[in-house]
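Novice: coords below, sequence missing:
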């Protein structure tokens, strides 16, 4: 492309964009050979914060009940809204375990829908529906809890789905554990106490309202086994998986890490989502 001499700002912008593209490719290449990655700055984003209580006599997890075994946990900080260090940095710090086992796994051990994170009397599914649906209609007499209908901008398909509560229609929209619970179990959660598993099972950081059929298709797959058909969402999806795994000190397989790095190659500045634990700042 020929740039006229009268438009130096455009030429400079083009050179900056080219440098960013080359830098992103270099970051991923370095990561894949284990040399290192660069930090990223997050775009502003907000997400509800929550406290927890128990509805069934189970231990009551709190914000500090997450495992303390995450890499760099002693020097990490909670993620303020609008700030972050990138998913590639956290991904590089995840420990690899290529011999995971699901022996002993039971979904109920994570207490999904058993704890009330924001003390509003609603179960986790309805809390996430209220967070993620547009134009939600709430059933009267349920203390503003039970969602009767709404519209979902489904991140996995990139389409809009109409949700209606009912025996034949509720499964059109399901709540996905972004890091599947079976995957969490085999990558570290099997060794946790119940409170930590209940926290992960109900943490909004790890939950999204999504297309029911696509959630079923994903099943217990990790990033090496399944990615959203909506390619435009894959960077955000993988960054959320990395954020969950880093925050909770979970491991990845070599194939999973390579798949995550491959996605993040297209977005090397992708931030971790708010609610994640952040890697410690680089020295200097």
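Specialist: Received the coordinates, thanks. Not measured: the values here are computed from a predicted model.
Novice: from here on, just use CA atoms for contacts and neighbour counts.
Specialist: Noted.
Novice: where do the helices sit along the stretch 1-150 of the chain?
Specialist: Under the criterion DSSP state H, counting those that start in this stretch, the stretch 1-150 of the chain contains helices at 8-32, 87-93, 124-132.
Novice: what residues sit buried inside the longest one?
Specialist: This means helix 8-32. 21, 24, 25, 26, 27, 28, 29, 31, 32 (16 or more other Cα atoms under 10 Å).
Novice: against that first model, consider the following:
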């Protein structure tokens, strides 16, 4: 009687061991996500049905293209409508807050167990006040550097975001083009104000601030209040 040939198919346990080994190798030795140098604006993702993040032009946007209108939502603003705070929308393994700290701070040191994601210390050259701020992560020190939404979430809600999908609002809340690491007290002072009520204390940053505010509004199809439009055009008239 001829011998039966032994099957060369892998058993399920053996297959799972191989898959696990490959996954571990990729995790330990695979390529890491890229980071831009501090001070470089990240280009947001192209528009898509899933991301909802359009391209944002933050240099010399056309203010005349802005749509001037008062608040349009009768539904109260709720932060939860913009998704979980600092979601990892780009899938690089780091949350958005740390992505922005990595972009905007210099002399960064990471927490040892964070795979290059969690910023432990660094230095911020604050665009809003001009101050140099030492960042040290901790319950009593982290708030010295905060992440500001240039166009506040509540402002966006009142000027068009109330009609968006949850995916689009989450993308907006985590779009690096609308985020800056800034001095904590300055961010608290700004709160949800538009340019008519608040401008960066460092006057030399006003032109950049207005460009960024307008660029985000235009990219996301948001309107601007008459008072904020007047303040922005006044600043823009004195810009190079």
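Specialist: It's in. Just so it is clear, the model here is predicted, and its values are computed rather than measured.
Novice: just put the helices of the stretch 1-150 of structure 1 in TSV and tack on distance to residue 212 of structure 1.
Specialist: Below are the helices of the stretch 1-150 of structure 1 laid out as TSV (distance: least, Cα to Cα, whole Å):
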stretch	distance to residue 212 of structure 1
helix 8-32	33
helix 87-93	27
helix 124-132	13
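Novice: just checking, residue 231 of structure 2 touches residue 194?
Specialist: No. If you go by Cα atoms under 8 Å, residue 231 of structure 2 and residue 194 don't touch, sitting 9.2 Å apart.
Novice: need the overlap of contacts for the two.
Specialist: Contact criterion Cα atoms under 8 Å, 6 or more residues apart in numbering; residues shared by residue 231 of structure 2 and residue 194: none found.
Novice: more neighbours, these two?
Specialist: Using other Cα atoms under 10 Å as the criterion, residue 231 of structure 2 and residue 194 rank with residue 194 on top: 21 against 18.
Novice: give the equivalent position in structure 1 for that one.
Specialist: Under the alignment (TM-score structural alignment), residue 194 of structure 2 pairs with residue 222 of structure 1.
Novice: doesn't residue 214 make contact with residue 178 of structure 2?
Specialist: No. Counting by Cα under 8 Å, residue 178 of structure 2 stays clear of residue 214, with 10.4 Å between them.
Novice: looking at those two, which is more packed in?
Specialist: Applying other Cα under 10 Å to residue 178 of structure 2 and residue 214 shows that residue 214 carries more neighbours, namely 29 against 23.
Novice: ok, now how distant is the residue most central in space within structure 2 from residue 151 of structure 2?
Specialist: In structure 2, the residue lying closest to the centroid (Cα atoms, centre = their mean) is residue 176, at 3.1 Å. Distance check for residue 176 of structure 2 against residue 151 of structure 2: by Cα to Cα, to the nearest Å, it reads 12 Å.
Novice: what residues are up against the match of residue 194 of structure 2?
Specialist: 179, 180, 183, 256 are the contacts of residue 222 of structure 1 under Cα under 8 Å, 6+ apart.
Novice: most widely separated two among these?
Specialist: The two members of the contacts of residue 222 of structure 1 with the most space between them (Cα to Cα) are 180 and 256, at 13.2 Å.
Novice: hey, which helix is longest across structure 2?
Specialist: If you go by DSSP state H, structure 2 has its longest helix at helix 12-29.
Novice: buried residues in it, which are they?
Specialist: Result for helix 12-29 of structure 2 [16+ other Cα under 10 Å]: no buried residues.
Novice: structure 1: matching residues for that helix?
Specialist: By TM-score structural alignment, helix 12-29 of structure 2 lines up with nothing in structure 1.
Novice: tell me which other helices or strands that helix touches.
Specialist: Helices and strands touching helix 12-29 of structure 2, by 3 or more Cα pairs under 8 Å, 6 or more residues apart in numbering; DSSP states H and E: there are none.
Novice: what's next to it, contact-wise?
Specialist: Residues outside helix 12-29 of structure 2 that contact it (Cα under 8 Å, 6+ apart): none are found.
Novice: with stretch 134-143 of structure 1 instead?
Specialist: Residues outside stretch 134-143 of structure 1 that contact it (Cα under 8 Å, 6+ apart): 121, 130, 144, 145, 146, 147, 148, 149, 150, 151, 152, 153.
Novice: quick one: which of those is nearest residue 47 of structure 1?
Specialist: residue 130 (12.7 Å).
Novice: which residue in structure 2 aligns with the closest one?
Specialist: Using TM-score structural alignment, residue 130 of structure 1 pairs with residue 102 in structure 2.
Novice: thinking again about what came up before, just the buried ones from the contacts of residue 222 of structure 1?
Specialist: Buried among the contacts of residue 222 of structure 1 by 16+ other Cα under 10 Å: 179, 180, 183, 256.
Novice: just the ones of those residues in helices?
Specialist: Among these, the members that lie in helices (by DSSP H) are 183, 256.
Novice: sweet, I'm off.
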